[in-house]
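J.: Dropping a prediction and its sequence here:
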Amino acid sequence: MVRLILRIVKLAVIAFVALSLFGVILFKYVNPPFTWLMVIRGFERKADGKDWKIDKKWVDFDEIADPMKRAAVAAEDQSFLENHGFDFRAIEKAIEKNSKSKKLIGGSTITQQTAKNVFLWPGRSLLRKGFEAWFTILIETFWTKKRIMEIYLNVIEMGDGIYGIEAASQAYFNTPAAKLTVRQSAAIAVIFPSPRKWSATKPTTYLKHRQYLIRKNMRRLGPLEF
């Protein structure tokens, strides 16, 4: 019985590794058609009596305005181009702050967020974090930083039923992602942590301050070499 269980576990591990490798390599060349979060949010809307809504439109990397890419880096992961998927300093700071506050603060890089958004389900369990770390390593191994940013900005949740930068820029500013300004990019980037609660066009005083800090960091970052 023990041998049988061990054999099943071994086969399960091999299958998981093979499937995860296949998925990461596939999405290096093929754009992800949807994410689990999109599906979950769709059913949540139906449960609330709303219409099914997944508003998204894929745009290639070069069709996204440079300020939006810099805003994402400035807001979410300032060492994105230098790190290898993990920012251990940010993780340490998050752990320290979380130990002193009931409000959880994340320390995830853009690569980690992409791994979660594309391959996993929402949540904070240790199991999911373990899977997230595994996919982060695979993504950093097989994808370029340019591809990571492209997928990140195309699948991230940006409002109620709104996914990706093209849908967000049209919904909030009635303009294509290619024409987003510095101010508009910062306004969108600031809502990443809570896109269904916060608005890019009706910012609170706190969000206005965060927008200022993001724009300041964007100037400090300068051009990004992908």
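T.: Yep, it's here.
J.: C-alpha only now, for contacts and for neighbours.
T.: Fine.
J.: Give the full set of residues in contact with the closest residue in space to residue 198 that isn't next to it in sequence.
T.: Distance criterion CA to CA, 6 or more residues apart in numbering; nearest residue to residue 198, sequence neighbours excluded, is residue 191 at 5.7 Å. Listed by CA atoms under 8 Å, 6 or more residues apart in numbering, the contact set of residue 191 reads 158, 198, 199, 200, 207.
J.: now residue 98
T.: 104, 105.
J.: name the element it belongs to?
T.: helix 88-100 (DSSP states H and E).
J.: And what about the residue nearest to residue 198, helix, strand or coil?
T.: coil (DSSP: H, G, I helix; E, B strand; the rest coil).
J.: Can you tell me how far it is from residue 44?
T.: Taken as CA to CA, to the nearest Å, the spacing of residue 191 relative to residue 44 amounts to 20 Å.
J.: Mind putting the contacts of residue 191 into JSON lines with distance to residue 84?
T.: What follows is those, written out as JSON lines (distance: CA to CA, whole Å):
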{"residue": "158", "distance to residue 84": "25"}
{"residue": "198", "distance to residue 84": "30"}
{"residue": "199", "distance to residue 84": "31"}
{"residue": "200", "distance to residue 84": "30"}
{"residue": "207", "distance to residue 84": "29"}
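J.: want to compare, so here's the second one:
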Amino acid sequence: MLLRRIALVLAGMMALSVVLVFILRWVDPPTSAFMIQRWITAHSEPGDPPYVYHEWADWDAIPAAVKLAVIAAEDQRFPGHGGFDTIEIERAWERYRAGERLRGASTISQQTAKNLFLWSGRDPIRKGLEVWYTLLIETLWPKERILEVYLNIAQLSPDTFGVGAASWRYFDRPVMALSSSDAALIAAVLPNPNIYRLETPSATVQRRATWIRRQMAQLGGVSYLNKL
């Protein structure tokens, strides 16, 4: 009886997650799990509100250069994989076996699933849920929607989420006015926005932005987005 109840609860949770992801294909999420966590944490820290800066930017308002820069920086095989980059996973595993630190190989799809629905950390439960939600969004959303949501919820500073808010806070203009250089700087801080800062880009961030601009050109420029 207990196992049956557990199975029913799990089945219900899975069904609810499917419905939620299906709805979010068309409904813009007003917040994310990571934003909520930041808002809660900030209440225990000194400082006044707002604790979270976020402004939704529609797909058509986001410059192609911003979309391309994030793909070039984070997931160059994004148009072609089904949510998981097996090539990068194999490379990460080979480097680990060779004695290097195990590095993540998360795709944009995985990061979207994690940031939108889950919490930070590496525990097995979270990783399992990340796989589930990644499969859901890859099945139920087109690539353009996955990238649109990611660009709107990605953390770009300790309290700034999404390119809409970042463009006003750090470039003093709307997202549609961002240049290719601005786009590369935004993408450059994504690996660790608590260390890499847009307000005072370090030499490391500047070098990474230069590398991203080269990668954007090597991918063929904004025409690469036609593969989505």
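T.: Received, thanks. Just so it is clear, the structure is predicted and the values come from calculations on it, not from any experiment.
J.: coming back round to it: out of the contacts of residue 191 of the first structure, who's nearest residue 185 of the first structure?
T.: Closest approach between these and residue 185 of the first structure, by CA to CA: residue 200, at 9.2 Å.
J.: Show me what the top helix by length along the first structure is packed against.
T.: Assignment by DSSP state H gives helix 2-29 as the longest helix of the first structure. Helix 2-29 of the first structure is packed against helix 126-142, with contacts defined by 3 or more CA pairs under 8 Å, 6 or more residues apart in numbering; DSSP states H and E.
J.: In the second structure, point out the residues matching the helix or strand just after the helix it packs on.
T.: Counting by DSSP H and E, the next helix or strand C-terminal to helix 126-142 of the first structure is helix 145-155. Matched against the second structure by TM-score structural alignment, helix 145-155 of the first structure falls on residues 143-153.
J.: And residue 15 of the first structure, what's its match in the second structure?
T.: Checking TM-score structural alignment: residue 15 of the first structure goes with residue 12.
J.: Now do that match against residue 32 of the second structure, distance only.
T.: In terms of CA to CA, residue 12 of the second structure sits 22 Å off from residue 32 of the second structure.
J.: Residue 213 of the second structure too?
T.: Distance, residue 213 of the second structure to residue 32 of the second structure, by CA to CA: 29 Å.
J.: With residue 49 of the second structure instead?
T.: Residue 49 of the second structure is 18 Å from residue 32 of the second structure, by CA to CA.
J.: The two: which has the busier surroundings?
T.: More crowded of residue 49 of the second structure and residue 32, by other CA atoms under 10 Å: residue 32, with 21 against 10.
J.: sorry, back to before: quick check: the next helix or strand after the helix holding residue 98 of the first structure aligns to which part of the second structure?
T.: The helix or strand immediately downstream of helix 88-100 of the first structure is helix 110-119, counting by DSSP H and E. Under TM-score structural alignment, the match for helix 110-119 of the first structure in the second structure covers residues 108-117.
J.: how big's the offset between the matching stretch and the first structure?
T.: For stretch 108-117 of the second structure, the mean deviation from the first structure after alignment is 0.7 Å (mean CA distance after the TM-score superposition for the first structure).
J.: what's the distance between that stretch and the middle of its chain?
T.: Averaging C-alpha positions (CA atoms, centre = their mean, to the nearest Å) puts stretch 108-117 of the second structure 6 Å from its chain's average.
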